[in-house]
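[1] Sequence and predicted structure are below.
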Amino acid sequence: MATVLIVDDSTYFRLKLKMELENLGHQVIGEATDGKKAVMLYQQLEPDIVTMDISMPNVGGIEAVRNIMSRDPSATIIMVSAMGQKHHVLEALKLGAKHFIVKPMQEGTVKKVLDKVLN
């Protein structure tokens, strides 16, 4: 079981992802709606995994990844993006994100990605 911080400005998506993660036996220990809050919660909660949306108000996902990775190079961040944001995903991967999930999520995608980053 991993502890997870979900970062996404969509309430619906956070709820959907939380239910899927909990069904897989993981514990969601925090949620953030922008990158600024994500960095703060990461420092406070020290989750095993962060799921990070790319496009959010205030501080976006790329800047949040940059901040988290500068503080903790071993952080496990999974980017979440809509189709058409490939260049942002590649930038996040270069900054240290471990994997990505494309919205809308296909059934089984979260499990496959978590299995890869946890093993």
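    Cool, got the structure. Numbers count the residues shown, from 1 in each chain.
[2] CA only for contacts and neighbour counts going forward, please
    Will do.
[3] ok now do the residue lying closest to Val89 once chain neighbours are set aside, which residues does it touch?
    Of all residues not flanking Val89 in the chain, Met79 sits nearest, at 6.8 Å (CA to CA, 6 or more residues apart in numbering). For Met79, the contact set (CA atoms under 8 Å, 6 or more residues apart in numbering) comprises 51-54, 89, 92, 97-101.
[4] any idea which residue sits dead centre in the protein?
    The residue lying closest to the centre of the chain (CA atoms, centre = their mean) is Thr51, at 1.2 Å.
[5] residues contacting the nearest residue to Ala82 once chain neighbours are set aside?
    Spatial nearest neighbour of Ala82, chain neighbours left out: Lys103 (4.7 Å); criterion: CA to CA, 6+ apart. Contacts for Lys103 (CA under 8 Å, 6+ apart) come out as 80-83.
[6] another one to put next to it:
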Amino acid sequence: MAGKILLVDDAAFMRMMLKKIIAPTGHELLEAVDGSDGVAKYKENKPNLVFCDIVMPNVDGIECLKQIMALDSNAKVVMCSSIGQQTVVNDAIKIGARDFIVKPFDAAKVLEAVSKNM
């Protein structure tokens, strides 16, 4: 069943990469340019799944995750980053992230995260 997926990343190129991978699955794709935009779009659209970058200006991914989880404790959020810092990943999982994928995106891993969490 197709649903809504929110892509939160300050890099337009990274959002485009995710869109190219996910679009063929038929899900509706929404975009946010930073964490505060991500929280606003989450409130407005109630997506089924969120892909959220960790390092962003204004509101970073960890704070975005905290705010989304405060709005909806059942939110499904997959964190994305080129930073393989285990402590950040562990923090995100403790806060409520469902998964973590590393940039550059591996299409198979992205699609696996979609199928696992939709």
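    Arrived safely, thanks for sending. These numbers come from a predicted model, not from an experiment.
[7] Need the TM-score from the superposition.
    Here the superposed chains carry a TM-score of 0.93, computed using TM-score structural alignment, normalised by the length of structure 2; 117 aligned residues with a CA RMSD of 1.1 Å.
[8] Let's see if you can find the most crowded of the contacts of Met79 of structure 1.
    Highest neighbour count within these: Met52, with 31 neighbours (other CA atoms under 10 Å).
[9] Okay, and that residue sits in which element?
    Using DSSP states H and E, the element containing Met52 of structure 1 is strand 49-53.
[10] picking that back up, out of the contacts of Met79 of structure 1, flag the one nearest to Thr11 of structure 1.
    Taking CA to CA as the measure, Thr11 of structure 1 lies nearest Asp53 of the contacts of Met79 of structure 1, at 12.0 Å.
[11] Quick check, that closest one in contact with Leu5.
    No. Judged on CA atoms under 8 Å, Asp53 of structure 1 makes no contact with Leu5 at a distance of 11.4 Å.
[12] tell me which element Asp115 of structure 1 falls in.
    Here Asp115 of structure 1 sits within helix 109-118, counting by DSSP H and E.
[13] Only the buried residues of stretch 25-44 of structure 1, if you could.
    Neighbour counts over stretch 25-44 of structure 1 (16 or more other CA atoms under 10 Å) mark 26-36, 38-39, 41-42 as buried.
[14] Going along the chain, name the strands of structure 1.
    Remark: strands assigned in structure 1 by DSSP state E are 3-7, 27-32, 49-53, 77-82, 99-103.
[15] now those strands in CSV, with distance to Ala64 of structure 1?
    Shown next, in CSV, are the strands of structure 1 (distance: least, CA to CA, whole Å):
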stretch, distance to Ala64 of structure 1
strand 3-7, 10
strand 27-32, 11
strand 49-53, 8
strand 77-82, 10
strand 99-103, 15
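[16] can you tell which of those is closest to Gly61 of structure 1?
    Ranking the strands of structure 1 by proximity to Gly61 of structure 1 (CA to CA) places strand 49-53 first, at 5.6 Å.
[17] Comparing that closest one with structure 2, how large is the average distance?
    With mean CA distance after the TM-score superposition for structure 1, strand 49-53 of structure 1 departs from structure 2 by a mean of 0.4 Å once superposed.
[18] who touches that strand?
    With CA under 8 Å, 6+ apart, strand 49-53 of structure 1 has contacts from 2-9, 60-61, 65, 75-81.
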